[in-house]
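In: Quick check, what structure comes out for this input:
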Amino acid sequence: MNEISRDRLESQREEREQAETEKEQVYSEFDDEMKTLQEQIDSLTQENEALRAENAGLHSKFGEMDKRPVLVMGDEEDLYPGEIKELVLSVLADKLERRVAKRSRRSEVFSNLIKKNDYQGVYRKKKAEIQRILKNYTIMDAKTRKALQDFGFRIEEDGKHYRLTYFGDDRYKTTVAKTPSDARAGKNIAHYIEQTMM
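Out: A predicted model of the protein is given here:
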């Protein structure tokens, strides 16, 4: 009987030790999982606080603004960075120079908008550049091809012509003869590009 009791006690002791080991293992895994979750909570809390601060800053900024923007962006996208803004400002600058009376309300408003929007005169530079590239055009040599590509044109052969597509947008394309017979061909193409693509 003593032997049987000892065996039972030994068996129960082993079962208790095994249960204890399993319990510690579960606690350890649970503890690791809790630490990971706590780290995630801390990280998300910090991110939430940063977003809350940013949101508050934006709200205060908009609260200070009692004016709406002069223009709302349409559906057209820039063909290159800043293109639409420069285009609008160039139209205002041209209008201001040619058709607006000095010391008029229009003159004051247009001048102020041009100044406040950091107008760079990109289109004037682009017009001068396309005129320079095509001024004496007689053949599509490597120098002319590179200059046109740098300007934003995709160039493809099309029979006796080259097809030029502005920034890959098929709405804005033209052709140039491979060997033009008209001495003014380059100037005419440059003028067409200025009128339709810039």
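In: going forward, measure contacts and count neighbours with C-alpha atoms only.
Out: Will do.
In: remind me, longest helix of the protein?
Out: For the chain, the helix that runs over the most residues, judged by DSSP state H, is helix 2-64.
In: Show me the residue at the heart of the chain, geometrically.
Out: Closest to where the C-alpha atoms of the chain average out (Cα atoms, centre = their mean) is Pro81, at 7.7 Å.
In: before we go on, could you also do this sequence so I can check it against the first one:
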Amino acid sequence: MGKPASEKPRTIQEAMTAYEKRIEELELEKAMLEEENETLRARVENFASAGASTGDAVLARGKERDLYPGEIREVVLDVLRRVGEDCRHGSRRAEILRDIVENNAFLDLPRRRAQELKTVLKGYSGMTSAVRKKLHDLGIDADAKVSKHIKVSYYGDPRYAATLASSGSDSRCGGKNLASDLIQRFF
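Out: Model prediction:
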């Protein structure tokens, strides 16, 4: 059984372990606050630029908010690019979509994030602290454990959740399948 939090460490090793744990907690909290700060900064910039816009807006902003800076813009442009590629070459529809994508700043973040997730989960055989950190860097919280599984969510939003095995049984293709599922749900 573990010691109560108020009990003082008896050995140097116990003290070091306690300090290391506290440092990890503070680093995680710092990262979450920095991410929240970036999201809020992007919202302020979006509000400021929306008020200063003089051109014809193609779309009105809905009620959904960015989970990371520029997320909605990136997703919309990614979808427009993909649909434009599927349109008949030389059609009016294809030209309109190509023109919109070409004339808007587009970092292709959904594709980049998907590629990063594939790399993280390649050969997935279980949740390690390194995998957990890399998932967190992508906005995927992997903290809740349910039985022999880990519940993950995208930026803590319960609408975007999935379950991972604590230890993968098929490291050859399990990680690929897992990445594919999470990419479809989150990106």
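In: Contacts only, for the alignment partner in structure 2 of the residue nearest to the centre of structure 1.
Out: Aligned counterpart of Pro81 of structure 1 in structure 2: Pro69 (TM-score structural alignment). Residues counted as contacts of Pro69 of structure 2 (Cα atoms under 8 Å, 6 or more residues apart in numbering) are Glu38, Thr39, Ala42, Arg43.
In: which residue lines up with Gly84 of structure 2 in structure 1?
Out: Match for Gly84 of structure 2 (TM-score structural alignment): Leu96.
In: same check, this time on Ser169 of structure 2
Out: By TM-score structural alignment, Ser169 of structure 2 lines up with Ser181.
In: do the same with Ala31 of structure 2
Out: Aligned partner of Ala31 of structure 2 by TM-score structural alignment: none.
In: mind listing the strands for structure 2?
Out: Using DSSP state E, the strands of structure 2 run over residues 140-146, 149-154, 157-165.
In: State the span of structure 1 onto which the second one is aligned.
Out: This points to strand 149-154 of structure 2. Residue span in structure 1 matched to strand 149-154 of structure 2, by TM-score structural alignment: 161-166.
In: Could you give me the buried positions within that stretch?
Out: Neighbour-count burial for stretch 161-166 of structure 1 flags Tyr162, Arg163, Leu164, Thr165, Tyr166 (criterion: 16 or more other Cα atoms under 10 Å).
In: Of the residues you listed, which is the nearest to Ala101 of structure 1?
Out: Proximity of the buried residues of stretch 161-166 of structure 1 to Ala101 of structure 1 (Cα to Cα) peaks at Tyr166, which lies at 35.3 Å.
In: The closest one touches Ile155, doesn't it?
Out: No - judged on Cα atoms under 8 Å, Tyr166 of structure 1 makes no contact with Ile155 at a distance of 9.1 Å.
In: Skipping its backbone neighbours, what lies nearest the match of Gly84 of structure 2 in space?
Out: Nearest residue to Leu96 of structure 1, sequence neighbours excluded (Cα to Cα, 6 or more residues apart in numbering): Ser107, at 6.3 Å.
In: quick one: contacts for that neighbour?
Out: Applying Cα under 8 Å, 6+ apart, the residues contacting Ser107 of structure 1 are Leu96, Val100, Ala101.
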